[in-house]
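Enquirer: pasting the sequence and the predicted model now:
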Amino acid sequence: MTHEKEAPRIAVIGMGPRSLGALEALATRMGDGATPLRVETFDPFPACGAGPNFDPRELAICRLNIPMRDIDIRPPEFSRCGSFAEWLQDSPGPDVFPSRADLGRYLEARLDDLRAAGRLDLHHNAATVTDLQQRDEGWMVRLGRTWQGPYQEVLLSLGQPEVESDDQLAQWQRHALTSAGVLAQAYPARRLGAEAANWAGQRVAVRGLALSAFDVLRVLTTEQGGRFADGCYVSCGAEPARILPFSLDGLPPYPKPETKEVDASFDPREAETQVFADAIADAACGSPASARTRLSRALEPVVARILSEQGNPAGAADVSAWLMAEWQEPGSQETAPPHEALMHGIAMAEGSAVPTIGYAIGQVWRKWQDALRSGYNPADTSPDTAEVIVAFDEGLKRYSYGPPVSSSRELAALIDAGIVDLGHAVDPDVSQTDTGWELATSAGRTAVDVMIDAVMPSPDLSVLRAPVLVGLVNGGRLSPLAEALAANTGKDGQVVGRDGGSVAGLCLLGRLALGSVVAADSLHDCFGEASHRWAEGVVDRLGLLRAGR
């Protein structure tokens, strides 16, 4: 008696934009005449395809940090959606930064088209996976008390899962339970907005001065009824009396160039981009010292040319020294007070002030993100070199991942209105009081009633709390590339275990692989080459019928 081999199945744990991009890439490779591959997805979050970052239910004031002109996530040929701009009923102009909720609705529509294409037999489980086990017949997935499977392939794509609180936040959490102080999280913004309705006239501190802080400021002001008019903030009386954001350096991120014309003044030439592409491919395979040298040599002439063309010849002569300092200590050259840095950033984004070396490097680096990923992600990079390149990329995010200039102007208007106070922005001492907290710097002391955490945690495997990931880490299946980096994965996303060998049938994509990959926080990366390499690996390992064969 013969037994027919069971058709392969794959499991996808997490169903946000990255999983959508991966499944679109897989469907593109499936032959139209083949039996659809059964794919079972697992995620309790209701907005499949969008995920929490692009939740369609989120407040409209939460915006992307990418203007419409730079959003290039075209769908596969079988999709009917068209581009994001084509799909929107009232598409904004090219310089507008659209809402994350609008993008989330678009991603949901892309998922609908993926289902309708019929190349994948999709089944969704609105449940949390708590464990994974590899058995002879394949991987088994645990949901509560039951096991489901077997699966020949499992893709982990969980975005930023919950982590253990750092020491400072954990202390604040305990304090909030026994004092009158209120501790809140930045997201979901709609929940924060409802809580903030009770904070009129109070003092609110915000831990973190990166992109999330701009969402928090809008939630505390315009979402409560205030408005901006003619460059000024018009109070409604329902917002906090004072908002005190702070961070380690106290500097708000630099805004992106305001218009296509200003942005184009930072464009590298095609030949310059090719030099960089060659440099990052070599750097990823070399030593830390050679990586620094190769990347600096690619950046220096481009940035010097741009600075000279924009009226900063002195800066053009100092690019090499700036880069040397940046490699050694990211951000150490930013010495201006927070408000001064904010206003200078606005002027550079408008094109009314000549760019600094850092601003020019950041914009060029932003335009080279695709080349960066293409050269780095498939390479076999040593942990020491990975740490150096990742740290450099992360440090430049203060320029390359900046907000729209409109957000920076809103912050300036709130400062002028006396609502926002940057007097304690630079790494204040934070002490606990019966009524909340007290911030202290050389500028003095200020008591606050509410503390909002707006800091994104690092992708450190040692502090993960999701049971399925904790189990894989404890079992040696999921292991960091190095102490300061996240999971060790191959070029197609296959997980590399503690013993240095690939874990058959287990893959991971996204920021939890930082170090094995670079610049993974980008929306474009969700639909980029990493997803296609994963899909290609699945097709090869399972022996699936390819499109066109």
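Expert: The structure has been received and is ready for your questions. Since the model is a prediction, treat every value here as computed from it, not as a measurement.

Enquirer: alpha carbons only for contacts and neighbour counts from here, please
Expert: Will do.

Enquirer: quick one: buried residues of the helix or strand containing residue 320?
Expert: Per DSSP states H and E, residue 320 falls inside helix 319-328. By 16 or more other C-alpha atoms under 10 Å, the buried positions in helix 319-328 come out as 319, 320, 322, 323, 326, 327.

Enquirer: so which strand or helix has the residue nearest to residue 420 when sequence neighbours are not counted?
Expert: For residue 420, ignoring the flanking residues on the chain, the nearest one in space by C-alpha to C-alpha, 6 or more residues apart in numbering is residue 243 at 4.7 Å. Taking DSSP H and E as the criterion, residue 243 maps to strand 242-246.

Enquirer: ok, and here's another one to check against it:
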Amino acid sequence: MADASGVHRARACRIGPRRGRDPGPRRTGEPPPAGSGDARVRRGRDQGTALDRDRDQLLQPPGHQYPVRVTVICVIGAGPRGTSVVERVCANARDRVVVHVVDPYPPGPGRVWRTDQPEHLLMNTVAGQVTLFTDETVPCAGPRLPGPSLAQWAGIDPDSYGSRALYGRYLTWFFHRLRRHRLVEVVVHRDTAVALGRLGVELASGSRVTGVDAVVLALGHEGATRLEDGHLPPGNAADADLTGVRPGEPVLLRGLGLTFFDYLSLFTVGRGGRFENGRYLPSGREPRLYAVSRRGVPHHARGVNQKGTAGRHLPAFLTPERVAALPGKAAFRRDIWPLIDREVRGVYYRGLLSTRLSRWQLERFSESYADSFGDEGILSRYRVPSRLRWDWGRIGNPPVPGPGRAHRPWLAEYLARDVARAKRGNVRDPLKAALDVLRDLRNEIRLAVDHGGISGDSYRDEVVAWYTPLNAFLSIGPPHGRIEEMLALLSAGVLHVLAPGGRVHRVAGGYAAGASWTGHDVVATTLIEARMPEVDLRATVNPLLTAMRRAGQCRPYRIGDYETGGLEVTRSPFRVVDAAGRAHPRWFAFGVPTEHVHWATAVGARPWSASVTLLDADAIARAALAGRGDQCSS
């Protein structure tokens, strides 16, 4: 429930009619916040704690002193999702199991979260909302085994943004605890899987994992790491070899999303520069950075978290009941978007009115707004002026000045306003509260669009081409500190942002982009695609997925006539579908490669939120354990 200012702590929040007092999510057993004494589990303390002892007892079911069966499972991909599957195997095991984990990178962190990356590369989720443990809100069939969030484990502010390396250490700790299980032997192969066949899982080293009963694909993004002819294709910035970029060299960054801020940090702090009191003190080793994007402004900064660990907006319009009632082949813009729109507007107007209405009056507004199904006529009764009314066009596509000197001061003012709103928080600031609703509605949107819930044309044109990038721009942005750093770099002349829509083209000696603030082309010797690669099985650089597709062992997912490029899997437990449309009984896949079968697959597990990621990992683990049958074969 919200107070007059709209503050929501651990309780969930909604815009809609009251049906009795809402007690919020059940909190029995909820881990107390960091700093609350014995509940805090500190880094590296994986021996002898009460939490570990309790968990180990749960992981060691009684009455199985002499296991007679051995199930062999191979998990390919050792990042958070693969690690979650291993944990769920441990939690569900009742007989002896051998789990082979295949990944060239360290198990737990995998490639993206490895611990040797610079500490100045940050996560984009607050530490209190990061976990790999199953709490009582996860509706899984297997045992729920709660544990500390990243914030509790590290002893840091739950509303702060930890480094990626810190999360990697958390994942390392989590994974190594699994290796103490009494029934499950975990065997790590620092290698790359390149093929699946009758003889097992073939590895790049020439060795093979044999006798496998089930295979789980838990792969992540694959991307380029090296410059080729002055061009760096999409990929994880932490993996990029930037040593060839010289000080003072003009570099063009295409994209102003999360990956852009990683490159910004690597080229500045990573080269010895410092931010002090809102100013950037250069080291002299920085290149000259030019950024270009479709909108000409970065993703909206995330509002300071005021919802606690579990607080979220509960839908009044995009409810499970309404999703279930959607027509057989819904259209996103026609059937789903209007419900999202009303959810966002309702939170925005409630925040706007909270400064002059009492709590009781706010509740009446929420009831009236929901009962009228978001009728804008109600706004006149509450005297909401036209200039303050919600405008998707202005918010989703800011009216950036065209080429000319007016662009620079406009951009600085725009960024400063964004920082100010973000500092007011994701509850107290009406705009940031409304945009945060898009994050809170992810599960409901998945229910509506996953597994061909909408037509292929609608998915291609209205989800992939329109809503997904809009959602990223509005709700998947950096911490406000990154926007402040961007302002300092603009002021120092290290960074220049070009006006929106500038086309990049090849010229002699490099790459040129038009629509700069001067009205002239900017020429750079290096072009970096500052974004992650699109998920596309047809163009993947992953050797295993490439081999499987060529062998007819998998296929791209289709929605009607639209071939998406995602790896096709069944509904839970997500069995891999081959070229003939047959689901393999013992091969499973989830996460990034299945994008388009599922929407927003890169989202991690969040505590006290009925995590879909952890639910899916449990379903896969239980299916992999459910009887040996024939060994895996193509």
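Expert: Yep, it's here. Model, not experiment: these values are computed from the prediction.

Enquirer: could I get the TM-score for this pair?
Expert: Here the TM-score for the pair of chains, by TM-score structural alignment, normalised by the length of structure 1, is 0.80; 500 aligned residues with a C-alpha RMSD of 3.6 Å.

Enquirer: on that earlier part again, list the buried residues of the next helix or strand after the strand holding residue 243 of structure 1.
Expert: Remark: after strand 242-246 of structure 1, the chain's next helix or strand is helix 260-264, criterion DSSP H and E. Within helix 260-264 of structure 1, the residues that count as buried by 16+ other C-alpha under 10 Å are 262, 263.

Enquirer: and for stretch 183-196 of structure 1?
Expert: 183, 184, 185, 186, 187, 189, 190, 192, 193, 196.

Enquirer: doesn't residue 220 make contact with the last one?
Expert: In other words, residue 196 of structure 1. Yes. The criterion here is C-alpha atoms under 8 Å, and residue 196 of structure 1 meets it with residue 220 at 6.3 Å.

Enquirer: quick one: common contacting residues for those two?
Expert: Common neighbours of residue 196 of structure 1 and residue 220, using C-alpha atoms under 8 Å, 6 or more residues apart in numbering, are residue 239.

Enquirer: pretty sure residue 460 of structure 2 is touching residue 563, no?
Expert: No. With contact defined as C-alpha under 8 Å, residue 460 of structure 2 does not count as touching residue 563 (9.2 Å).

Enquirer: hang on, the earlier thing: now which residue in structure 2 aligns to the residue nearest to residue 420 of structure 1?
Expert: Using TM-score structural alignment, the partner of residue 243 of structure 1 in structure 2 is residue 289.

Enquirer: gap between that match and residue 408 of structure 2?
Expert: 15 Å (C-alpha to C-alpha, to the nearest Å).

Enquirer: who's more crowded, these two?
Expert: Between residue 289 of structure 2 and residue 408, residue 289 has the larger neighbour count (other C-alpha atoms under 10 Å), namely 23 against 20.

Enquirer: OK, contacts around that one?
Expert: 250, 251, 252, 253, 494, 495, 496.

Enquirer: wasn't the fourth one part of a strand?
Expert: Yes. If the criterion is DSSP: H, G, I helix; E, B strand; the rest coil, then residue 253 of structure 2 is within a strand.

Enquirer: didn't residue 370 of structure 2 look like it was pressed against residue 316?
Expert: Yes. Judged on C-alpha under 8 Å, residue 370 of structure 2 makes contact with residue 316 at a distance of 6.8 Å.

Enquirer: more crowded one of those two?
Expert: Shown here are residue 370 of structure 2 and residue 316; by other C-alpha under 10 Å, residue 316 has more neighbours (23 against 19).

Enquirer: aligned partner of that one in structure 1?
Expert: Residue 316 of structure 2 maps onto residue 272 in structure 1, by TM-score structural alignment.

Enquirer: ok, now how distant is that match from residue 390 of structure 1?
Expert: Residue 272 of structure 1 is 22 Å from residue 390 of structure 1, by C-alpha to C-alpha.

Enquirer: looking at structure 1, which of the contacts of residue 289 of structure 2 hold up?
Expert: On the basis of both residues aligned by TM-score structural alignment, their matches' C-alpha atoms under 8 Å, what survives of the contacts of residue 289 of structure 2 in structure 1 is 250, 251, 252, 253, 494, 495, 496.

Enquirer: residue 352 of structure 1: what secondary structure?
Expert: coil.

Enquirer: what sits against it?
Expert: Contacts of residue 352 of structure 1 (C-alpha under 8 Å, 6+ apart): none.

Enquirer: ok, residue 332 of structure 2 next?
Expert: Listed by C-alpha under 8 Å, 6+ apart, the contact set of residue 332 of structure 2 reads 454, 458, 459, 462, 463.

Enquirer: could you dump the residues you listed into TSV and include distance to residue 79 of structure 2, neighbour count and secondary structure?
Expert: Formatted as TSV, those follow (distance: C-alpha to C-alpha, whole Å; neighbours: other C-alpha atoms under 10 Å; DSSP: H, G, I helix; E, B strand; the rest coil):
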residue	distance to residue 79 of structure 2	neighbour count	secondary structure
454	31	24	strand
458	32	20	helix
459	29	25	helix
462	31	17	helix
463	27	23	helix
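
Enquirer: quick one: which of these is nearest residue 259 of structure 2?
Expert: Lowest distance from residue 259 of structure 2 to those (C-alpha to C-alpha) belongs to residue 463, with 21.3 Å.

Enquirer: what residue in structure 1 is paired with residue 328 of structure 2?
Expert: Per TM-score structural alignment, residue 328 of structure 2 is aligned with residue 286.
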